[in-house]
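Asks: predicted structure and sequence below. I'll ask about it afterward.
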Amino acid sequence: MATRDKTSERGRIQVTGFDASIVTERDELVDWQAAEGSKSGTSRRAKAWYRFKQNRSAFLGIGILAFMVFVAIFARPIEVAVAGQSIPIQPIQLAPHSTDTSLIASNTPPNAEHPFGTTQLGRDILSQVMVGARFSLSIGVIAVGLAVLVGVPMGAIAGYYGGWVDEAIMRVVDVLYAFPFLVLAIVIIAILGQGFWKMILALVIVGWIGYARLIRGEILSVKENEYVMAAKALGARDSSIIFKHIVPNAMAPVIVQATLNVGTIVLAAAALGFLGLGLQPGSPEWGTILSGGRDAVIAGRWWVTVFPGLAIVFFVLAVNLVGDGVRDAMDPQDTGGDTGGGFR
């Protein structure tokens, strides 16, 4: 009888691991791993923020930028026209004088009443520099923001689809890259004419190509990762894969480049204004102020160009300090102290 029982049990497959307690423990393990995976992105961001806080030069740049933004906002009251009436949004005026002409105080060197002196037309240079911060800073931020909004989708589409789509977009980028940045901007402004938004449009047209090429190179490597394959297997649309899964994981170098390019765009806008291709003459934009003071330098009135030039120098320096800090904080190759500092 015992032999028969052993014979009947022979050949049966015993499968273990379906015990309820074991399955519950396995589910808890999976939940823990998912929670750890969700925390990894937050951990990387926390490490990047920690590294950024250790960079004193970056915080010095933030301090300079914060001061300039404060001056730009409160230099002169801000009003909005609604139904033919002007409604003040910001009533404070820090600028000591108006930016209008006043021949009474023409060519005045720096003194107690005019700390930065006046121009040939009697405009107070300190007030011009303070009000001009609105134009220069807004040109830099708006132009870079629009260039990113144009360049990132174009580069993302080119890198994801490849083939003739990639060829068409990249050939346009190559053609635009054949022209020097400032020369191409001058040609576009010569066609469009002078003006605030026309200058921004010209800077966007010549600025988006850098972001398109940068994001394309990042996406060529990111799109082969496992989570992209999983999204495709689950039937996600291409637009969802590109802008929800791929682009967010490839934006770190774009953010660094955009931060640094704000200073470059402000410098380019000042150069265009100095060449007489920026805003209308008399506008309190830093480059336009420099353009109006070219003859003053020859006549020995140094203050007309020194103070607007210093404003440009300090702004570009502050942007570069912040940009370097952001680059060091988001560097995926950083191995100092912590690992996994990147955003991939």
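Replies: Right, received. Where do you want to start?
Asks: okay, CA-based contacts and neighbour counts for the rest of this
Replies: OK.
Asks: and the helix or strand hosting S21, how far out from the chain middle?
Replies: S21 belongs to helix 20-53 when assigned by DSSP states H and E. Relative to its chain's centre, helix 20-53 lies at 30 Å (C-alpha atoms, centre = their mean, to the nearest Å).
Asks: does R76 count as helix, strand or coil?
Replies: Here R76 is coil, with the state taken from DSSP: H, G, I helix; E, B strand; the rest coil.
Asks: surely it touches V131?
Replies: Yes - here R76 lies in contact with V131, judged by C-alpha atoms under 8 Å, at a distance of 6.7 Å.
Asks: which one's more surrounded, those two?
Replies: Counting neighbours by other C-alpha atoms under 10 Å for R76 and for V131 shows that V131 has the greater number, 26 against 21.
Asks: below is structure B, check it against A:
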Amino acid sequence: MIVLWTDALLFLLVFALLGLGLYLRGKAHLHRPLQKITSSKTGMVSLLVLVFFVVVALLDSVHFKSDSDTSNEIISLIDYWATPLRSQSEKTYSAPFAFTLYGKEMMLQADGSTQWGYPRLVFGGRHLQDPDTQHLSDILQKLLLALGQGALLAGMVLLLIVGLAKLSRATGLANPTSKTLGAVLFVLIAVLYALIYLSGFYHVFGTDKVGEDVFYQAIKSIRTGLVIGTLTTLVMLPMAIIFGILAGFFRGWADDVIQYIYTTLNSIPSVLLIAASILVVQVYMSNHEADFTSVVVRSDTRLLFLCLILGVTNWTGLCRLLRAETLKLREMEYVQAAQALGVRQGTILIRHILPNVMHIVLISVVLDFSSLVLAEAVLSYINIGVDPTTYSWGNMINGARLEMAREPIVWWSLSAAFIFMFALVLAANLFADVVQDAFDPRRALRD
């Protein structure tokens, strides 16, 4: 098993969140906001979609060396399970569910003559004997069969969940939120199964310029988007929390120094700073080629440094919010009483200030996640993002931008990246709105 830096940090973050959830489970002051989140249909459906993306990213973060490959390539569990998709490459572009290439070529016939036309794909639709007459009916039959099998699988999963809930005596299975969540889970499993089933016979999202399956690229890009969003947050949170609280609580020279730091950092164009940092990383890897013999290791190192750079350039906004909130909290009666009683300043910061600013931290983290995912797409589009060999939605968009001007237009790579990125960002934004409403103290007073 091979453990990359981003793999270790991603699993560490997941375990830390699970531990934090268990620790905060019995806290009375969190009962109302958590109940408000669980009672929201929008919030729970968005959380379900986010969990789906997280599961895919975690499976894609378990790396090992392929024994069957003579090159001893480093692959993930997603790569292993999707071996047919990543190995069955075509010559070049093919449209979704097509059985021929997208462009005409000169074809050599069996009798030695040549003909100008659309060559058959090597893998897509190869089971068709007469594709001109069987193509559409075959797709419809396999789609109905896949949806039926997917619905059966989804029903079994839901029955298992209901059975486990009854054994644990969980309540609330009959409320409207649980019914909506069950319906969305049913549709999600059925559609996902149908896509996986159909991908064994066709390229459901077509192929790119080098003939690689676009559906496989979009699935592999999920990990990159989540790593950018989560690990960047892991980098920016300590700096934002520590500097923001210290600036607001101590004021004076400490406040002046911290304000000077983040004001100076904000004065530097972030794109230029990221570009310069990526260039430094590339020069370092070029000068130490012995330490980066694998393409996967090189791309993972660049991805890690991109997270570090984005974290360093994005902590200032949250720091400002925490400084302003701390300036207000330090004047509250309970903080003044603690200072009058001689409580140490470190204890006041940990017990009185930090817990009362965590709602701002939580809301900002969820809101910033979607912007970081979009930032990766923009940076990769201008070639200063992740490594070109890394699967990401930004690289897919960058690769498809030149093909949008050709005739006929190649639209499926851009569409696939848009659909997956739109689903992730929309789910994150909707869940952020629910979290913001639940943890907003002013809404709590109105309720």
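Replies: Sure thing, it's come through. Quick caveat: nothing in here was measured; it's all calculated off a predicted structure.
Asks: on that earlier part again, overlap of the contact sets of R76 and V131 of structure 1?
Replies: A95 (C-alpha atoms under 8 Å, 6 or more residues apart in numbering).
Asks: just the strands in structure 2 please.
Replies: 63-65, 74-76, 105-108, 114-117 (DSSP state E).
Asks: and the first one, what other elements does it pack with?
Replies: The reference is to strand 63-65 of structure 2. If you count contacts as 3 or more C-alpha pairs under 8 Å, 6 or more residues apart in numbering; DSSP states H and E, strand 63-65 of structure 2 packs onto strand 74-76.
Asks: try 10 Å this time
Replies: strand 74-76, helix 77-81 (3 or more C-alpha pairs under 10 Å, 6 or more residues apart in numbering; DSSP states H and E).
Asks: roughly how far does S46 of structure 2 sit from C319 of structure 2?
Replies: To C319 of structure 2, S46 of structure 2 is 28 Å away according to C-alpha to C-alpha, to the nearest Å.
Asks: more neighbours, the two?
Replies: Neighbour count, other C-alpha under 10 Å: between S46 of structure 2 and C319, C319 has more, with 28 against 24.
Asks: how about that one, what's its match in structure 1?
Replies: In structure 1, the residue matched to C319 of structure 2 (TM-score structural alignment) is A212.
Asks: now do A16 of structure 2
Replies: So, by TM-score structural alignment, A16 of structure 2 is left unmatched.
Asks: check contacts around A16 of structure 2.
Replies: A16 of structure 2 makes contact with L10, L22 under the criterion C-alpha atoms under 10 Å, 6 or more residues apart in numbering.
Asks: now V30 of structure 1
Replies: V30 of structure 1 neighbours (C-alpha under 10 Å, 6+ apart): T24, E36.
Asks: residues contacting the spatially most central residue of structure 1?
Replies: With distances taken as C-alpha atoms, centre = their mean, the residue of structure 1 nearest its centroid is A258 (3.2 Å). Contacts for A258 of structure 1 were tallied using C-alpha under 10 Å, 6+ apart; they are V141, V144, G145, A147, V148, G210, Y211, T264, I265, G323.
Asks: just the ones of those in helices?
Replies: Under the assignment DSSP state H, the contacts of A258 of structure 1 contribute V141, V144, G145, A147, V148, G210, Y211, T264, I265, G323 to helices.
Asks: most widely separated two among the contacts of A258 of structure 1?
Replies: A147 and G323 (17.3 Å; C-alpha to C-alpha).
Asks: can you give me the helices in structure 1?
Replies: Going by DSSP H, structure 1 shows helices at 2-9, 20-53, 56-74, 125-161, 163-177, 181-192, 196-222, 226-233, 238-240, 252-274, 286-292, 294-298, 303-329.
Asks: most tightly surrounded among the ones you listed?
Replies: helix 286-292 (a mean of 26; mean count of other C-alpha atoms under 10 Å).
Asks: that one corresponds to what range in structure 2?
Replies: Using TM-score structural alignment, helix 286-292 of structure 1 pairs with 393-399 in structure 2.
Asks: this completes my enquiry, with thanks.
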